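Visitor: Here is my input, please return the structure:
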Amino acid sequence: MNDKVKIDVRNLHKSFDGTQILKGVALEIRDGEAWVLLGSSGSGKSVLLKCILGLLDVDAGDVLVDGAVANSHETNKSSCFLNKIGMLFQRSALFDSMTVWENIVFRLMQTKVCTPAEGRQLALQKLSLVNMGPGVADLMPADLSGGMQKRVALARAIAGNPQILLLDEPTAGLDPILSKGISHLIADITEELNTTVISITNDIDSALVISDYAAMVHNGQISWSGPTQEIETSGDPQVQKYIRGWVAERAKRGEQPNTKKERR
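Guide: Reported below is the predicted structural model:
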């Protein structure tokens, strides 16, 4: 990590049908940092992520990536901007009609970055990074378990060696054991590639593994932000509500809560 600001969210506003969803959100993320956005359903965290990605136009404010405004129509559709970003979708979003390797390099082949032969070799390399062997390359998504689909989706997200990785609920739908495995895999890969990460999750166990910093999004604003390991002592009522729910959930599983950052 260094002092260079990679993503600069400035006074972001977004409304739908007259209802304000984002109300002046501001956030600075430095090169190589890993952030997690926490918040209840409807808090605005998913909208914020989509605005950063350029999937939604903003009403006011700016998103700067490497100092350049990224929320203009010209910028967010340019290959230069898109090639900086990898996205892991909540439900993996694999194409049912394509094999595993075709899914991984689909965008790269569509933009003629590589030939099919080169794409297959690249896909095998990325499969290795997510601890999957070459035997799965020619399988279809329907042949894979949920955990395997998530790893293939992660391989696709890093296929173009992105500078920024956006993760939408990376452990959603997985049991605690698979969730822990995916979280550590993400931490390993993003640290190795020195990728800047923004993740949305309600899984504090996962947040403690994959992120350096956390931001609580509440009612369209960031109510608290700081090092992930300081979540428990933040004093923010929304964060504390999360902590109470997390402690109760772990108690059901017979586990002791531990908000110390595991590793990254």
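Visitor: drop to CA atoms for contacts and neighbour counts, all remaining ones
Guide: Fine.
Visitor: host element of Leu37?
Guide: In this assignment (DSSP states H and E), Leu37 forms part of strand 34-38.
Visitor: who's in contact with that strand?
Guide: Contacts of strand 34-38 with the rest of the structure, by CA atoms under 8 Å, 6 or more residues apart in numbering, involve 29, 45, 195-202, 207, 210-217.
Visitor: Tell me which of these fall in strands.
Guide: Taking DSSP state E as the definition of strands, these contribute 29, 196-200, 213-217.
Visitor: farthest pair in the residues you listed?
Guide: Spanning the widest gap among the ones in strands among the contacts of strand 34-38 are Thr196 and Val217, at 19.4 Å by CA to CA.
Visitor: With neighbour count and distance to Thr228 as new columns, can the ones in strands among the contacts of strand 34-38 be given to me in CSV?
Guide: Listed next are the ones in strands among the contacts of strand 34-38 as CSV, based on neighbours: other CA atoms under 10 Å; distance: CA to CA, whole Å:
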residue, neighbour count, distance to Thr228
Ile29, 20, 14
Thr196, 23, 15
Val197, 27, 14
Ile198, 25, 13
Ser199, 26, 12
Ile200, 24, 13
Tyr213, 21, 5
Ala214, 24, 5
Ala215, 23, 9
Met216, 23, 11
Val217, 25, 14
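Visitor: one more to line up against the first:
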Amino acid sequence: MIEVNNLEKSFDDVQVLKGISTTFEEGKTSLIIGSSGAGKTVFFKCLLGLFEPTGGEIIYDGDNSANDTKESKQERRKNIGTVFQYSALLDFLTVEENVMFPLEMFSDLSRSEMMDRAHEVLKRVNLKEESFKQYPAEISGGMQKRVAIARAVVTRPKYLFCDEPNSGLDPATATVIDNLIQDLTKEYNITTVINSHDMNSVIEIGEKIIFLSKGLKAWEGTNQEILHTEQEDVFNFVYNSDLMKKVREALIREGK
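Guide: Have a look, this model is predicted:
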């Protein structure tokens, strides 16, 4: 679990985060959403440890980051898996070498043990063995995203952070990736936090949703609750697309 208490972040004289408090639970997919400039990327990077908060605290399973030493921060980093927006695979490494890379950095496994672990997670994300020796440029965008997910979970992390994991994917592939992330979250009991603007992801896997507006937590709830919200900023964000307007009309017709 990650607990966030009154988190603030400023850059010079500009306050971007203005006292955000929330929790992210184990075994659940939590999404951070909001319009451009809402502060969600800064919030996400604070959680990930890339930005130091100006005020407040982030507690990772009872470990307060405000008390971090260099050693404790490095130790936590071993328990974090990250899926980057555009996969960020190393183009000079094969698929299996990309997945082994975090193990080479953070584990004491032998080469053969690392290979076995990499193959295990690659199979778990439904990649065929013939792709293991290929390079990122030789596989599709959807397959690259699967490799990125495999790389993120190969160290068996406590925390998984995904930054716009569906960026650049077609809707069908995006849904597959969403479901894969949720399945792995439950299977490995990971605390998963996703930074997203994709309403399909919100509806598909948003077990908890944090909506930010102007640096504040303006709303939080589940993917079912957000469909019925009357909070104006959230409503406008959710029903901005033609697809979601049709969903709203259908809910009204069904009396839900």
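Visitor: now the ones in strands among the contacts of strand 34-38 of the first structure as JSON lines including distance to Lys241 of the first structure?
Guide: Output for these, formatted as JSON lines (distance: CA to CA, whole Å):
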{"residue": "Ile29", "distance to Lys241 of the first structure": "25"}
{"residue": "Thr196", "distance to Lys241 of the first structure": "28"}
{"residue": "Val197", "distance to Lys241 of the first structure": "25"}
{"residue": "Ile198", "distance to Lys241 of the first structure": "22"}
{"residue": "Ser199", "distance to Lys241 of the first structure": "20"}
{"residue": "Ile200", "distance to Lys241 of the first structure": "17"}
{"residue": "Tyr213", "distance to Lys241 of the first structure": "18"}
{"residue": "Ala214", "distance to Lys241 of the first structure": "15"}
{"residue": "Ala215", "distance to Lys241 of the first structure": "14"}
{"residue": "Met216", "distance to Lys241 of the first structure": "11"}
{"residue": "Val217", "distance to Lys241 of the first structure": "13"}
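Visitor: closest to Val239 of the first structure among the residues you listed?
Guide: Ranked by distance to Val239 of the first structure (CA to CA), these are led by Met216 at 6.7 Å.
Visitor: And the closest one? What does it align with in the second structure?
Guide: Applying TM-score structural alignment, one finds that Met216 of the first structure aligns to Phe211 in the second structure.
Visitor: cool, and His13 of the first structure?
Guide: So His13 of the first structure corresponds to Glu8, using TM-score structural alignment.
Visitor: what's Glu97 of the second structure in contact with, if anything?
Guide: Residues near Glu97 of the second structure by CA under 8 Å, 6+ apart: none.
Visitor: Give the aligned equivalent of it in the first structure.
Guide: Checking TM-score structural alignment: Glu97 of the second structure goes with Glu102.
Visitor: Now do the same for that match: helix, strand or coil?
Guide: Per DSSP: H, G, I helix; E, B strand; the rest coil, the local secondary structure of Glu102 of the first structure is helix.
Visitor: Quick check: Gly61 of the first structure is in a strand.
Guide: Yes - the assignment for Gly61 of the first structure (three-state DSSP) places it in a strand.
Visitor: Now which residue in the second structure aligns to it?
Guide: Using TM-score structural alignment, Gly61 of the first structure pairs with Gly56 in the second structure.
Visitor: Excluding sequence neighbours, find me the nearest residue to that match.
Guide: Distances taken as CA to CA, 6 or more residues apart in numbering place Leu7 nearest to Gly56 of the second structure, at 4.2 Å, with adjacent residues excluded.
Visitor: mind checking which helix or strand Asn11 of the first structure is in?
Guide: strand 5-16.
Visitor: mind listing what's buried in that strand?
Guide: Across strand 5-16 of the first structure, burial judged by 16 or more other CA atoms under 10 Å covers 5-15.
Visitor: I'd like the residues you listed as JSON lines, with distance to Ser179 of the first structure appended.
Guide: Below are these laid out as JSON lines (distance: CA to CA, whole Å):
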{"residue": "Val5", "distance to Ser179 of the first structure": "30"}
{"residue": "Lys6", "distance to Ser179 of the first structure": "28"}
{"residue": "Ile7", "distance to Ser179 of the first structure": "27"}
{"residue": "Asp8", "distance to Ser179 of the first structure": "30"}
{"residue": "Val9", "distance to Ser179 of the first structure": "29"}
{"residue": "Arg10", "distance to Ser179 of the first structure": "33"}
{"residue": "Asn11", "distance to Ser179 of the first structure": "34"}
{"residue": "Leu12", "distance to Ser179 of the first structure": "32"}
{"residue": "His13", "distance to Ser179 of the first structure": "33"}
{"residue": "Lys14", "distance to Ser179 of the first structure": "32"}
{"residue": "Ser15", "distance to Ser179 of the first structure": "33"}
